[in-house]
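>>> coords please:
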Amino acid sequence: MGTIDQYALEKLQYVTELTKRIKVKSTPAKDSEGEEGDSGDFLRFFPAFVWAVRDFSLLLKLNGKPITEDEYLENALKRKKDNPEKLDLAKKCIRQYFPSRKCFVFDRPASRRALEELEDLPESKLNPDFLEQVQHFCSYIHEQAQAKVIQGGHTVTGTSLGLLVVTYVDAICSGSIPCIENAVVALAQIENTAAVHDAITYYEAEIEKHLKLPTETIEELLEVHAQYEKEAIKVFLARAFKDVNHEYQKELGTQLHAKLLELCSRNEQASSDRCQAVLTQLFQDLEEEIGKGSYSVAGGYQRFLDDQKEKVDQYYLVPGKGLMASQALQDFLKSKEAAAQSILQADRTLTDKQKEVEVERVKAEASAREAELHEKMKDEAVRRAQQQEKSFEEHKRQLETKMEEDRRKLLAEHEMVMNAKLQVTISLVV
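Reported below is the predicted structural model:
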C-alpha cells in the first residue's frame, strides 16, 4: 500500500527464514566454503515474484529521470551502503530466491469520497488511469506470466499444488522440515499413476468411439489400435514427469498390450456370435429336414450335399461376419458330420465302396480346412507380434522426444539460475 519502503519489506521478512523452514534436497548441497548453500536450488523451484503497489503515491522517477515500474522495484531492492546487513536481509533473499521479478503500481481507484462506496461504484466512475493499470496487470498475469513449474519444467496444476501443500503440511505437523525434493518425488508418483490412468481412459474412449466390432481382418483392428495407442502415449507423456527408469511408461505399455489382447478377444467373440447367428438362421430349414428324416432315403445323401453347399454359399455372401467366419463355419460343419454320416449310410443307391470313398473325401476336405485355418492363425500371430514391435518403437520414439525436450528445459533452467546468481553478485558489488 502506498510505496515500497522499509516497513513493506519487513513484512516480507519470512523469506529470510526459508532456508531454515524448508529445504530443497534431502542432502543439502555445500558451497565452495563447505557451508550449506542452496539458494540456487531455491531458484529452480520458486515462482515469479509480482509486487502490486496499491494507491501508489510517488512519481516514477529516479534522479530526475523517468523509470519503469520494474526499475522502481529493483531500485527498492538494492542494498543501501549505510544500512546494517540485517536490515537489508529481506532484499537480499528476494533477489536470491526469486529469479523473475515484476512490479505494478496502481493509482487510487476513485476519489477519497467515492472510496466509501467503492463496492457499488460503477466502472464508469472509476479513475481511468487506474482502469488502464488494472488492464495492464491482468493482461500480464493471464497472457505472459509463467505458470508455476517444478524442476524439469513440469507445470504445477491446481490438483498437484494441492498435493504438494498436503505433503508440506503433513511434514510440518510431524515436526520435520519439509523437503521440496521429497515432495516432488511423492508428487511424481501420484501424477505418473494418474498419467497412466488418463492414457488408458483416453485409449478406451477412442477405441469405443472409432472401432466397430467385429472387424473383417486383424489388420483393421491393429491399425485402429496403433493410432490410438500413439495418442495415448502422448496423453501419458504430457502429464508424467520424473519417471525414473521409465517404470510408469513400461506399465502403460503393459496395460495397452493387455487392452489389445482384450480387444482381439472381444473382436473374435463378436465375430463368433455374429457367425453363429447367421449359421443358425441359414441352416434352420435344413436342420428341420434332417430331423424329419427327409434325407434318409435313396439318393438323399447327394441332395443333402447340394442343399448344404447352397447354404454355405449363402453364408459366404453375408457381410459383417468378421475374422472368425472360416473358423465358425468349420466348427459348424464339423458338428454336423455325424448327421451327414448317418444320411450317407442310409442311402441305398451307394455301394459300400462308394461310401468309403465319400468318407475319405469328407475327411480330406475337413483336414484341408483345418490346415488353412492353422495358417491363418499363424499369420495373425505374426501380425500381432509385428504390432507389438511397432508399439515398442513408438514408445521409444516418443520417449526420446520427451527426453530431448526435458534436456532443453534443464539447460534453460540452469542458464536461468546462473544468470540470476550473476545478477545477485553484481548487485552486491554495486
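>>> drop to CA atoms for contacts and neighbour counts, all remaining ones
Will do.
>>> Would you map the helices across the stretch 101-250 of the chain?
112-115, 128-139, 158-173, 180-210, 218-239, 247-282 (DSSP state H, counting those that start in this stretch).
>>> which stretch among the ones you listed comes nearest L43?
Of all the helices of the stretch 101-250 of the chain, it is helix 180-210 that lies closest to L43, at 12.1 Å by CA to CA.
>>> Quick one: list the elements packing against that closest one.
Packing contacts for helix 180-210, counted by 3 or more CA pairs under 8 Å, 6 or more residues apart in numbering; DSSP states H and E, involve helix 158-173, helix 218-239, helix 247-282.
>>> Contact partners for A145?
Taking CA atoms under 8 Å, 6 or more residues apart in numbering, we find A145 in contact with A48.
>>> returning to what we had before: just put the helices and strands packed on helix 180-210 in TSV and tack on mean neighbour count and distance to D88.
As requested, those are exported to TSV (neighbours: other CA atoms under 10 Å; distance: least, CA to CA, whole Å):
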stretch	mean neighbour count	distance to D88
helix 158-173	14	28
helix 218-239	18	41
helix 247-282	17	47
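>>> Nearest to E74, out of the helices of the stretch 101-250 of the chain?
helix 128-139 (18.0 Å).
>>> one step back: among the helices of the stretch 101-250 of the chain, which is nearest A325?
helix 247-282 (6.1 Å).
>>> Off-centre distance for that closest one?
24 Å (CA atoms, centre = their mean, to the nearest Å).
>>> quick one: that helix to helix 218-239, angle?
In terms of direction (axes from the mean of the first three to the mean of the last three CA atoms, to 10 degrees), helix 247-282 departs from helix 218-239 by 150 degrees.
>>> between the helix or strand immediately after helix 247-282 in the chain and helix 247-282, how many degrees?
Using DSSP states H and E, the helix or strand that follows helix 247-282 in sequence is helix 284-292. In terms of direction (the same axes, to 10 degrees), helix 284-292 departs from helix 247-282 by 60 degrees.
>>> residues in contact with helix 284-292?
Contacts for helix 284-292 (CA under 8 Å, 6+ apart): 295-296, 307-308, 339.
>>> ranking these by neighbours, who comes first?
Y295 (24 neighbours; other CA atoms under 10 Å).
>>> element containing it, please.
Using DSSP H and E, Y295 falls within no helix or strand.
>>> give me every residue that touches it.
By CA under 8 Å, 6+ apart, the contact set of Y295 is 289, 301, 303-304, 343.
>>> quick one more, to check against the first:
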Amino acid sequence: MQAPVCLIDNGSDGRMSVQQEALKILEQIQQPVVVVAVVGLYRTGKSYLVNRLVGKHTGFALGGTIESKTKGIWMWCVPHPSKPGHTLVLLDTEGLGDVQKGDEKHDTWIFCLAVLLSSTLVYNSMGTIDNTALEKLQFVTELTEHIRVKSSEHNRNTELMRVFPSFVWTVRDFTLELEKDGKPITADQYLEHALKIKPVDARSPPGVEKHNKVRQNLRDFFAERRCFVMERPANSRAMKRMEELTDADLDPSFVQQVQDFCSYVHYSAQVKTMRGGRGLTGRMLGSLAETYVEAICSGKVICLESDWESLALIHNGRAVTETLEFYQAGMERRMKFPTDTHEALSTIHTAATKRAVSISNTSFSGVEQKHQLQFMSSMDKEYVASCKNVEVSRSEFRSVTPRTFASLEGDLMDGSFMRSGGHREFRHTLDRGAHLYRSETHKGVMGEEVLTEYLEEKNAVGMSIRTADRSLTEAQKRMEVFTQNTRTQIQQQPLHVLRSSHEDHMRQLESEMERVLGATRKPFQFSRFK
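Below is the predicted model of the structure:
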C-alpha cells in the first residue's frame, strides 16, 4: 500500500461499517499480520507516530488546526521491516474526546475495536501521566461491559488479560525529569509508579476507589506494559507544518526518542492471534473486523469465544475449498504427461497431496480436526474419480486407433511393406495415421498416452520391415549385377555352360529371398533362363 485507506467508517448517521476497499486489500494478505493500533485524545499527534512506524513522514494526515483529521479507523499495510514473511498492519484511530462528536459511546467502541483488532495497542497522550490523564482513559473501565471472552466465565479479568494486546503508553511534549526520590528512573518505572494502587480501608478518603479503578483495570487487562516519553519536537510555529519538516528540522532528542519507540514496536510487537495461539492472516483480520462491527451495530455484547469460533468455521470452510482446488490443479497439471500405470498415477496423487497438506497446515484454524478430515476425504474421492476417468479416457481413445490407422493395418495384413523401399512407405503411412488420430482426439487427458502405446507396439513391426527392406534392396542390387554378367557371358561362352551357371545362381537367390521374407508372403519367382 502506497497510502492508508479507511478500514472502518462511521457514516453521517453514526453507524459503523467495514469498507470493501480495505477488505479487498486484507483478502490478498496470506501472511501472518502484526497489528499495531494507535489510540488517544484527538490532536495529540497519533498520526505522526503511525507514519514513522511505516518509515515515512507523510501518509496519515497530520493537520495543523484544532480540527480532528482522522475519522473512524484507517489502515496501512506494509511488509514488516524486521520479520520476513509477515505484514505490518497499522491502525490509526479517530481521536477520542472530540467535542464536535458529543458521543462518548462512539469513542468507547473505537477504543474497543482498537483493543480487539490489535496485537499491540499504543495509547498516545500529552504532558504527563497524572490523575487527569488516567481519568481520560476511562474507556478501559468500560471494556468489561462490552466484551467477554466466554459465554460463562469465572474470572473475566484474567481471561481478558490472556487475549488483550500488549500496551504501550507514549507521552508527548514531556518536560519532567525522570527521577524519583532524587534517583533516575526509566520511562517504564515512571508508568508503573503512576499506576500504583492506593490502599483502601475505613480511614481512606473519598475518591480512593475511583482513583484505583482505572489503574487496576490497566494492570488487570494489559499484562505487558511499556512507556516512552518524547520531548517537544519543535517550536509552536514549526509544529503547525509537521508534514513539511525533516528530522534535521526537529529536536535531536525527540528524533532519537521516536526512533527508540519505532524500534521497540518493530521488534517486539507480535502476530495477532486468536484462541489457541493461532496467528491471523490479513483475510482473517478482515473477517474479524466485520464480525465485531456487526455485533456493535446490532447492540450485542462482543463474545470473543463465539466470534472466534464463527471466524474459524468461515476460514476453515474456505480453506477446504481452496486447498482442494490446489490439489485438483496439481493433479491436472501433472496428468498432462503420460501415466502408464496406476502406480504412476498414485505417485502424482501422493505428490499433489503432500503439497496440499503443507498448505492446509497453515490454513486451518481451531482445535477440531473435522475440516482437515473433510479435506482428506475429498482428496481421496478426487483420486478415485481420477483413476476412473483415466480408464474411461484410455478406453475411449483406444477405440479411435482402428479407424485412424486402418490403412496401415490393411497394408500390414497383406505384406505390402515387405519389399524394397517398404520401410519408408511404412513410416509415411504411420505418420499419416498419427496426424489423423491427433486431429480427432485433440487434447484429451489420455489421448497422447494411448497414441504412444500404439506407436510403441508398431515399433517392433517397423524394425522387421526395415531389416527386410535392407536385405531385399541388397538382393536386388546383386540381381542387377548378375543379370549384367549373364548378358556378357552369353556372348562369350557355350550355351550349355551358361544354362548350368544360371540355374545355380537362381537357386541361390531364391533361397536368400525365402530366408528374408520368411512366412510373411510367397517367395519371389524368377523366370528361368531359356
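>>> Can you calculate the TM-score here?
With the length set by TM-score structural alignment, normalised by the length of the first structure, the two chains reach a TM-score of 0.61; 306 aligned residues with a CA RMSD of 3.7 Å.
>>> picking up where we left off before, which members of the contacts of Y295 of the first structure occur in helices, if any?
Applying DSSP state H to the contacts of Y295 of the first structure, the entries found in helices are 289, 301, 303-304, 343.
>>> Now do stretch 502-511 of the second structure: which range of the first structure does it align onto?
Counting by TM-score structural alignment, stretch 502-511 of the second structure pairs with no residue of the first structure.
>>> Now do that stretch: distance to the chain's middle.
That offset, for stretch 502-511 of the second structure, works out to 80 Å (CA atoms, centre = their mean).
>>> Name the residues of it that are buried.
Going by neighbour count (16 or more other CA atoms under 10 Å), the buried part of stretch 502-511 of the second structure is 502, 506, 509-510.
>>> Could I get those residues in a markdown table, plus columns for distance to T488 of the second structure and secondary structure?
Formatted as a markdown table, those follow (distance: CA to CA, whole Å; DSSP: H, G, I helix; E, B strand; the rest coil):
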| residue | distance to T488 of the second structure | secondary structure |
| --- | --- | --- |
| H502 | 12 | helix |
| M506 | 17 | helix |
| L509 | 19 | helix |
| E510 | 22 | helix |
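>>> which one of these is nearest E382 of the second structure?
Set against E382 of the second structure, the nearest of those by CA to CA is E510 (63.0 Å).
>>> ok, the closest one to S471 of the second structure distance?
13 Å (CA to CA, to the nearest Å).
>>> that older thread, put together TSV for the helices and strands packed on helix 180-210 of the first structure, with distance to L323 of the first structure on each row.
What follows is these, written out as TSV (distance: least, CA to CA, whole Å):
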stretch	distance to L323 of the first structure
helix 158-173	45
helix 218-239	7
helix 247-282	6
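>>> So the counterpart of E85 of the first structure in the second structure versus T132 of the second structure, what's the distance?
Correspondence of E85 of the first structure to the second structure, assessed by TM-score structural alignment: E209. For E209 of the second structure, the distance to T132 of the second structure equals 15 Å [CA to CA].
>>> can you tell me the helix or strand for the residue nearest to E135 of the second structure when sequence neighbours are not counted?
Of all residues not flanking E135 of the second structure in the chain, V214 sits nearest, at 7.2 Å (CA to CA, 6 or more residues apart in numbering). Here V214 of the second structure, judged by DSSP H and E, is contained in helix 208-221.
>>> Superpose on the first structure and give me the mean offset of that helix.
Compared with the first structure after the fit, helix 208-221 of the second structure shows a mean deviation of 1.0 Å (mean CA distance after the TM-score superposition for the first structure).
>>> In terms of secondary structure, what does that helix contact?
Partner elements for helix 208-221 of the second structure (3+ CA pairs under 8 Å, 6+ apart): helix 131-135, helix 156-163.
>>> Mean neighbour count and distance to V293 of the second structure for these - can I get that in a markdown table?
Listed next are those as a markdown table, based on neighbours: other CA under 10 Å; distance: least, CA to CA, whole Å:
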| stretch | mean neighbour count | distance to V293 of the second structure |
| --- | --- | --- |
| helix 131-135 | 14 | 26 |
| helix 156-163 | 17 | 18 |
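>>> Tabulate those helices (a markdown table), appending distance to V367 of the second structure.
Shown next, in a markdown table, are those (distance: least, CA to CA, whole Å):
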| stretch | distance to V367 of the second structure |
| --- | --- |
| helix 131-135 | 39 |
| helix 156-163 | 17 |
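>>> and of those, who's closest to S386 of the second structure?
helix 156-163 (45.5 Å).
>>> how about the closest one, which residues of the first structure does it hit?
Mapped onto the first structure using TM-score structural alignment, helix 156-163 of the second structure spans residues 38-45.
>>> State the distance from the residue mapped onto E117 of the first structure from the second structure to D173 of the second structure.
By TM-score structural alignment, E117 of the first structure lines up with R241 in the second structure. R241 of the second structure is 17 Å from D173 of the second structure, where distance means CA to CA.
>>> More neighbours: these two, which one.
More crowded of R241 of the second structure and D173, by other CA under 10 Å: D173, with 18 against 12.
>>> ok, the residue mapped onto that one from the first structure - contacts?
Superposed on the first structure with TM-score structural alignment, D173 of the second structure falls opposite D55. D55 of the first structure makes contact with 1-2, 105-109, according to CA under 8 Å, 6+ apart.
>>> Most neighbours among these, please name it.
Ranked by neighbour count (other CA under 10 Å), these have V105 at the top, with 25 neighbours.
>>> For burial, what's the neighbour tally of the closest residue to it other than its chain neighbours?
Distances taken as CA to CA, 6+ apart put V53 closest to V105 of the first structure, at 4.7 Å, once the chain neighbours are dropped. By other CA under 10 Å, the residues close to V53 of the first structure number 17.
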